[in-house]
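>>> Next come a sequence and a model predicted from it.
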Amino acid sequence: MKRITLHTAFIVALMASFSNFVLSQSFEESGGGYCALKKQQMNYPPPLPMDANTPAHTFNVLKYSLHISLMNNYDPPYPQSYQAGLDIKIRVDSALGSIKLNAVNRSLQIDQVGLAGVSFTHQNDTVTINLDKTYQPGDTVDVSIGYQHLDVEDSTFYAGDSFVFTDCEPQRARRWFPCWDSPADKAQLEVWAKVPPDVKLGSNGALVDSAFTGDTLTYHWRSDNPIATYLMVLTSKKNYNLDVYYWVRPSDNALIPFRFYYNTIDHIYIEQAADSALKMCDWYSKWYGEYPFVKNGFAAAGKEFPWGGMENQTLTTVCKGCWWEGLISHEFAHQWFGDLISPGTWADIWLNEGFASWSEGFWLESYGGYAAYKEKIDKDAKYYLEHNPGWPVYNPQWAVDVPANDTLFNGAITYTKASCIIHQFRYIVGDSLFFKAIYNYATDTTDFKYKNVVTKDFIDKMSEETGQDMHWYFDPWLDQANHPVYFNSYNFVQMQDSSWEVKFTAKQTQTNAPFFPMKLNVYIVFDDLSDTTLYFMNRKNDEDFSWEFDKKPAYFEFDPTNEIVLKKASLIFSTDEKKLQGSFMFNVSPNPAKNNVTLHYTLPKGGPVSIQLFDVTGREIRTLFSGLQNKGKQVLDYQINDLRSGIYFITLDTDGSKAVKKMVVRH
C-alpha cells in the first residue's frame, strides 16, 4: 500500500507539473512573447528619466566590490532591509573633484564614504561624493560607501517565501546599490554575500569561494568581464536545489559550469532543460562565436519575480516553473546579444530583444530545418501585424527618457517586429553574408565584444561585413512606424516574335508611413510547368519592371514564400492577363485545402476540357477531368486527403487557352 501511495503521489505531481508546463508553452508560444507580456503588465514606480537631476558622467566605472549581509532576510516577516559596503573604482575622463552616482533615496540610506571620498550629500536620488583632491583624466580613484537598504518594497530587491533576489531592468540597480546606472557604463563586479548556512546564493561570474564562519556562510562571486548594471544580480533561497552540468569549451576543452537553481517541484524539468541549454551553447557558439563567459546559470525565482525571464549576465532568472525550451533559448541568446554586447542606450533595446526573439527561431532551425525557423518568424510577423501599436522600432528619444514598460518592452515592436527585421536582413543578403556578418559582429573585440552597441554602429558593421551600405534597409525599417501595404499588378504580353513579356508594378498604398525600399521577389510558372524566381530591388513607389521570356507564362506570384514578412500584400491581374486566360475565370477553394477542394470556372464556349494536377516539381499526379463541357459556369469537387502537405499546380486547358492555379495542401 505504501508503494502504491508513493507512486500515485508521484504521478499526480508529475501530471500537475506537466500541465503547468504545457500551459506555459501555449500561453504565448514563445519565450520572448511570454517575457514581453509579463514585462508589459508590471506596474513599477514612475520611471527615472535622464533629467536635470541625473548625474553628469565625467568618469568610467571600472569595478564594483560589494559586501552585503543578508542574514535576516530569509525568514518571516521577510524584511527588505540589509547592511552593505561598496567600493567603487573609477577612471577619470575629465578633471573632477567630486563624483555623482544614482542612488534612490526611498530605497537607500547612505551612512558614510571613505577612501578618496571625504564627504557626501544624498538628495534627488543622487549621491554626490566629494573627493580628497582634484583628479586628472586617466587617474584611477577608489571610493567606499557604507549604506543600507531600507525596509521598503521597491520592485528591485525582493525578500519573501525564503527567496532573496534582485531584478534591475531597465534602470533599477540604483535601488539596491549606488551606481552609475546606465547600460553604457559596464564594470567588473565582485560580491561577498553573508547568508544563513542553508541558503544557496548565485551571482554573476565565477564562484571564487563559499566558506563557513560559525553560523554564517559567505559566498564570494567575481566577474572579470564587465557587466551593465541592469544585468548585475543576486539570486538565493533557503534549501534551493542546485544541479551543475558542464559544457566543454571547444577552444581549450575547459569545463564551463552550467548551474541550475530550482525548486523541488521543478526537478522533473531540469535534466531536459540542461540538455537543451548545452546543445544551444554548441549551436549559438558555432554561429555567434564561442560562449564568452566562465559560467552560465539559470535560477527559478519566487512568485514575486515580475518577468518570464531576465538575462542577467551568466545567471538568468526565470519565473517559477518556467523551464520550457522557448524561454531558455530566448534568454540564453541574450548572453551574446544584450550581455556580451549591451545596448548603448535604451533606444537600442531592439538589438537585445530582436536578436533573442530571432534566436528562438534559429534554435528551432538547428533540428527542424529552415521550415521550423520560418514558422516561428511567421508567428512573430503575425503577432506584430495584429498588435502593432504604431510606433517605430528605433526611437532616439528613449536614449534620454526611458519610456514605461508597456512601451519599452512592447511585444509587437521591441520583440517581434525587431525579430522580423533581422529575418528580412537575412533574406536580403543571403545566408553566407548574413552569418558572416553576425559572427564577426559578436566576436569583434575592438568595438563590440564585452562592450556596447548603438544602432548606427550596428548598421555600419553590417555594411562593412556585407560590402554594401545597409542603411538603405535598416534606416527606414527601424525609423519608420508601421509597414508596407502592397497593391501590386502584373500582366503577360505576347510579343511579335512569339516571345512573352512579363510586366510587374510594385506599388505601396499605406497612408501611415512613407515608402519602404525592399528587395522583392516574384515567382513565375510557364505553361510547360517550368518555373523561375526573380529577385530585384524596389527603390521607389509605383516602380515598373519587365522581363522577356521565350515561352508562355501561365502563373505569377509575389513573394510566394513570404520572406518579406512585415507587409500586407495583394496582387491584381491586368486586362491583358484576362485576355491571355481566354476570358474564362478559374478559382480553387479552399486554398489552402485539407481534405476536399472545389474548382470554379467559367467557359466562354463549350468544347473539350482537360484538368490536371501536378506537384511542385512538375510531375503529373493525376488527371482530374478530361471530356466535353458546355458553355458557362462549372463546379467540380475532388477529394485530396491522399495528397501530402505541400504545393501543387492545377492546369485547365480548353480550346487553346490554358490557366494554372497554385494549390496549397495542409493536413
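Yep, it's here. Everything numeric in this text was worked out from a predicted model, so none of it was measured. Residues are numbered from 1 along each chain as shown.
>>> drop to CA atoms for contacts and neighbour counts, all remaining ones
OK.
>>> counting contacts, what elements does the helix or strand residue 432 falls within pack onto?
According to DSSP states H and E, residue 432 maps onto helix 431-442. Counting contacts by 3 or more CA pairs under 8 Å, 6 or more residues apart in numbering; DSSP states H and E, helix 431-442 is packed against helix 267-288, helix 455-466.
>>> let's bring in a second model and compare:
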Amino acid sequence: MKLLHSFLWLGFLIAFCGAQHFAQDKRSIPSSYSPSSAPTTIEKFDVQYYRIEMQIDIPRRNVVGKTTLRLASLQDNLQTVTLDFKTPLTVDSVGGAAAAFARQDGLLTLTLNQSFNRGQQAEVWIAYSGNPQVPGSIAFVFDRMPDESPYVWTLSEPYGARQWWPCKDTPADKADSVDLIITVPQGNLVASNGLLTEVRSDPSGWQTFHWQVRYPIATYLVSIVAGPLFHFTDYYHYSPVDSMLLDYYVFPDDKIIAQQKFTEMHDYLDALSHYFGPYPFLKEKYGQAQFGWGGGMEHQTITSIGRVSDAWTYLYVHELGHQWFGDMVTCASWHDIWLNEGFASYSEALYAEWAGYNGQPPGLDSYLDYMSTQLYFDAGTIYIEDTTSFAQLFSRIVYDKGSWVLHMLRKVIGEDNLFEAFKAYLNDARWTYGSVRTENFKEICEQISGVDLDAFFDQWLNYPYYPQYEYEWTPHSNVDQSYTVELVIRQTQQQTLYVMPIDLRFLFADETDTTLTVQNNQFTQEYLFHFAKQPIYLQFDPDNWLLKESKETSPTTLITGYGFHKIFPNPSPGAVNIELIYWQREDYPVYVFDLLGKKVRTLLPNNRIFNQHQYFWDGKNDRGKAVSSGLYFLKAPTVAEGQTRKIMIIR
C-alpha cells in the first residue's frame, strides 16, 4: 500500500503526506480487526487452489458464497484442517473431503472424512451466507459512490481475507491459482484479479463475472470491486509484437480525468521494467479500480485506488512497484513487511530519477531530491516485532526508512550491483512468485557485490534511529606548499556503531573541489589527507547518501546557511551589490519589488565564489528606466523562501 508523507488518523493509523504526495497507502486497518487468537497451523497443509463463488446482493447487503480449496498434506495422518474465518458470516454446510466443522476464536476447523498422508491432495468446500461487513473494518464494505450508487469493495491486508472467505490467511502460503466467480445484480460490473474469462447473464436479473488467476497469489491480494463502474481499456506494448491489457474501473464522475491520467501508465511500466525486469504478470493484465478508501492497495494485477488525480502520480507508481515487490515476491512474514513497502516506496524515487522531479530533468539530482521527501528520523525498528500492532505494522518506518535502506545500499554496493540484485532476487527459482524473507534479499546482494552485509542489515533493520556524527578537520600547510588535513569523525548516538562509507567533498582556494570516500567503522576515527592546494571547506556526505545527523565542530572559512548575506550600500544613490548564499550552482533569480508590491526588476547573479552568489542592481527597472527614490524589497523565493530584505534608494 501507499501512504502519504504526513500522518493522518482514521480510526487507526492511515498514512502520511509528502511534498507531491496526496494519497494514502493502506494504513487504516481498524484496531478491532485483529488476527485470530490462535495462529493457523502453517505446517499441516499447503493450499494449492481456491475457487471463490459469491452472489452479492448489493442493495440488500447480503452475500451467499461457497469457497472450494484444494490442498496437499504436509504430514502423515492429516485428519483435520484449520482455516481462518473470523467473520459474522454463517457457515451453512461443508463438503468434499470435509465431513464436519467447528468454529472457535476466528478459526474454522474441518474434520476430514479420511486421513491423508504427506503429499496426498484433498478438496474441501464451505458454503456460507450473511453480511460480512464488520463495523470499523475495511476488509469488505458495502458503500456508496459519490453519486449515491451502491457498490462493494474489499481491502484485505493484512488479516482481512478471512472476513469474507475461509482461507489459510498467511502470506507464507500462496495458492497456485484462484477462480473468482462473482454474481451481482445486472447493471453492475465486477473488477478483480487475473483475466476475465466469462460474463454471463441470468434471466432473473443477475450477471456473473468469472475471473481467473493463474499466477501464485497471497490471500490478502485477492480483491473485488463491484458496482456501476465506468470501464475502459488500453494496451501496454512491452515489445514490438506483444502487448498486455491495461484494465480500468472508475467512478463515472471521474471517467474523463481517468482516461487522460492513466495514459501515463505506459511510462510507469517502462520505468519500473527498466529497473526491475519485465512486469511480472504479462499473461494477465495490469489495472486500477477505484474504491472507497482514501489511499491505494496493490491487489495483484488490479490496484485499488481512492482517487483519480494528477497529484497521485507517485501513489500509482508505488502500487505498480508492488506488483514486483509484494505481489511477485511477497514477505513470508509481516515481520518483514519492509520487503513490500520499502521497496515500493523506493520505486517512487527511481521513477523520479527516470522521469524528473520537482521541475528538474531526469537523473540523479531528481532522485536525490525525491529521497529527501522520505526522510525518517523517529524511533522504531524496520523489523516489526509485534505484527498484531497495526500502528507498528503500517508505520512510516517500513515505508520511508525501508526506502532509505535501499538508497544507502545503492551507495554501499554500487548502483549496478543493486539493480542487478533486484532482478536476481525477483527471479531466483527458490522463491520467485513465492514468499521471501530479508535473508533472501541479503544473500543475493552479497553474492552479486561480494560485500559482507551482515553489519549493514543488522544496524539498519534491528536498531532504532540513525547515526549522529560530529566531525572536526584541521588543515596544515607544509614546507613544500602542499597541505595535510587531519579529520576526526565521531559517532555520538547511544545505540549501535554504524559501519558505513562516507563521502567527503573538499573545496579548494582555486574554486576546484574533490570528493573522497572513507570507510567509517569506529566510534572515533582519525583520517589524514594530502593535497597539493589549499582546502578551505569540507562538505560531509554532500549528496545525502546517509540517513544521519551531522555537525561540524571545527571552524569554517566559508559562510554557511542559505539566504541574503550582504546588501551594500544601503541606503544607496542607485547601484546596489547583493550577496546570496546557496550551494546550488544554478542561477536563481532575485526580484525587486516596490512598496505597492509590483515587481520592478529581475536580477541574475553575475559572479559566484563557492556558495556566495553575487548580484548587481543598477537602480533601474526592467524597462531600463531609473527608479524613483523610496523603499524597495528584495526577494529570492527559490532559495530563500519567506526572506525579504529592504533597500532604500535616495537620489
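Yes, it's here. Note that the coordinates shown come from a computational prediction; the quantities given were computed from them, not determined experimentally.
>>> and the helices and strands packed on helix 431-442 of structure 1 as a markdown table, adding mean neighbour count and distance to residue 140 of structure 1?
Output for those, formatted as a markdown table (neighbours: other CA atoms under 10 Å; distance: least, CA to CA, whole Å):
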| stretch | mean neighbour count | distance to residue 140 of structure 1 |
| --- | --- | --- |
| helix 267-288 | 17 | 34 |
| helix 455-466 | 17 | 29 |
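>>> These: which one's closest to residue 142 of structure 1?
Proximity to residue 142 of structure 1 (CA to CA) singles out helix 455-466 among those, at 32.2 Å.
>>> how big's the offset between the closest one and structure 2?
Comparison of helix 455-466 of structure 1 with structure 2 after fitting gives an average deviation of 1.4 Å (mean CA distance after the TM-score superposition for structure 1).
>>> Which residue range of structure 2 does that helix align onto?
Mapped onto structure 2 using TM-score structural alignment, helix 455-466 of structure 1 covers residues 438-449.
>>> Residues touching that stretch, excluding its own?
Outside stretch 438-449 of structure 2, the residues that touch it by CA atoms under 8 Å, 6 or more residues apart in numbering are 336, 339, 413, 417-418, 420-421, 424-425, 451-453, 457.
>>> Residue 249 of structure 1: neighbouring residues, count only.
With neighbours defined by other CA atoms under 10 Å, the count for residue 249 of structure 1 comes to 17.
>>> list the buried ones in stretch 183-198 of structure 1?
Buried residues in stretch 183-198 of structure 1, counted by 16 or more other CA atoms under 10 Å: 183-197.
>>> With respect to residue 48 of structure 1, which of these is nearest?
residue 183 (14.0 Å).
>>> who touches stretch 523-536 of structure 1?
519-522, 551-560, 618, 658, 660.
>>> now the strands for the stretch 1-150 of structure 2?
9-10, 12-13, 45-57, 62-73, 78-84, 90-96, 98-104, 107-116, 121-130, 140-144, 150-154 (DSSP state E, counting those that start in this stretch).
>>> tell me what the fourth one is packed against?
To tie it back to what came earlier, the one meant is strand 62-73 of structure 2. strand 45-57, strand 121-130.
>>> Kindly compare burial across those and name the winner.
strand 45-57 (a mean of 21; mean count of other CA atoms under 10 Å).
>>> Could you list the residues in contact with that strand?
62-75, 81, 165, 168, 173-185.
>>> just how off-centre is that strand within its chain?
Chain-centre distance of strand 45-57 of structure 2: 30 Å, with CA atoms, centre = their mean, to the nearest Å.
>>> quick one, strands of the stretch 301-450 of structure 2?
Under DSSP E, counting those that start in this stretch, the stretch 301-450 of structure 2 gives strands at 302-305, 330-331, 435-436.
>>> now the ones you listed as JSON lines including mean neighbour count?
JSON lines is the format used below for those (neighbours: other CA atoms under 10 Å):
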{"stretch": "strand 302-305", "mean neighbour count": "29"}
{"stretch": "strand 330-331", "mean neighbour count": "27"}
{"stretch": "strand 435-436", "mean neighbour count": "22"}
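>>> Nearest to the spatial middle of structure 2, which residue is it?
Geometric centre of structure 2, nearest residue: residue 345, 2.1 Å, by CA atoms, centre = their mean.
>>> quick one: the residue in structure 2 that residue 145 of structure 1 lines up against from residue 134 of structure 2, how far?
Using TM-score structural alignment, the partner of residue 145 of structure 1 in structure 2 is residue 126. Separation of residue 126 of structure 2 from residue 134 of structure 2 (CA to CA, to the nearest Å) stands at 20 Å.
>>> Ok, residue 312 of structure 2 next?
According to CA to CA, residue 312 of structure 2 stands 29 Å off from residue 134 of structure 2.
>>> more neighbours, the two?
Shown here are residue 312 of structure 2 and residue 134; by other CA under 10 Å, residue 312 has more neighbours (22 against 15).
>>> Hmm, that one is touching residue 23, no?
Yes - with contacts counted by CA atoms under 8 Å, residue 312 of structure 2 reaches residue 23, the gap being 6.0 Å.
>>> burial of the counterpart of residue 68 of structure 2 in structure 1, as a residue count?
By TM-score structural alignment, residue 68 of structure 2 lines up with residue 87 in structure 1. By other CA under 10 Å, 19 other residues sit near residue 87 of structure 1.
>>> Report the contact partners of residue 87 of structure 1.
Counting by CA under 8 Å, 6+ apart, residue 87 of structure 1 has contacts 64-66, 142-145.
>>> Quick check: of these, which lies closest to residue 379 of structure 1?
Distance to residue 379 of structure 1 across those (CA to CA) is lowest for residue 64, with 41.7 Å.
>>> Let me know the distance separating the closest one from residue 335 of structure 1.
Per CA to CA, residue 64 of structure 1 is found 21 Å from residue 335 of structure 1.
>>> So residue 172 of structure 1 is in contact with residue 230, correct?
Yes - with contact defined as CA under 8 Å, residue 172 of structure 1 counts as touching residue 230 (6.9 Å).
>>> what's the overlap in contacts for these two?
Any residue near both residue 172 of structure 1 and residue 230 by CA under 8 Å, 6+ apart counts here, and that gives residue 181.
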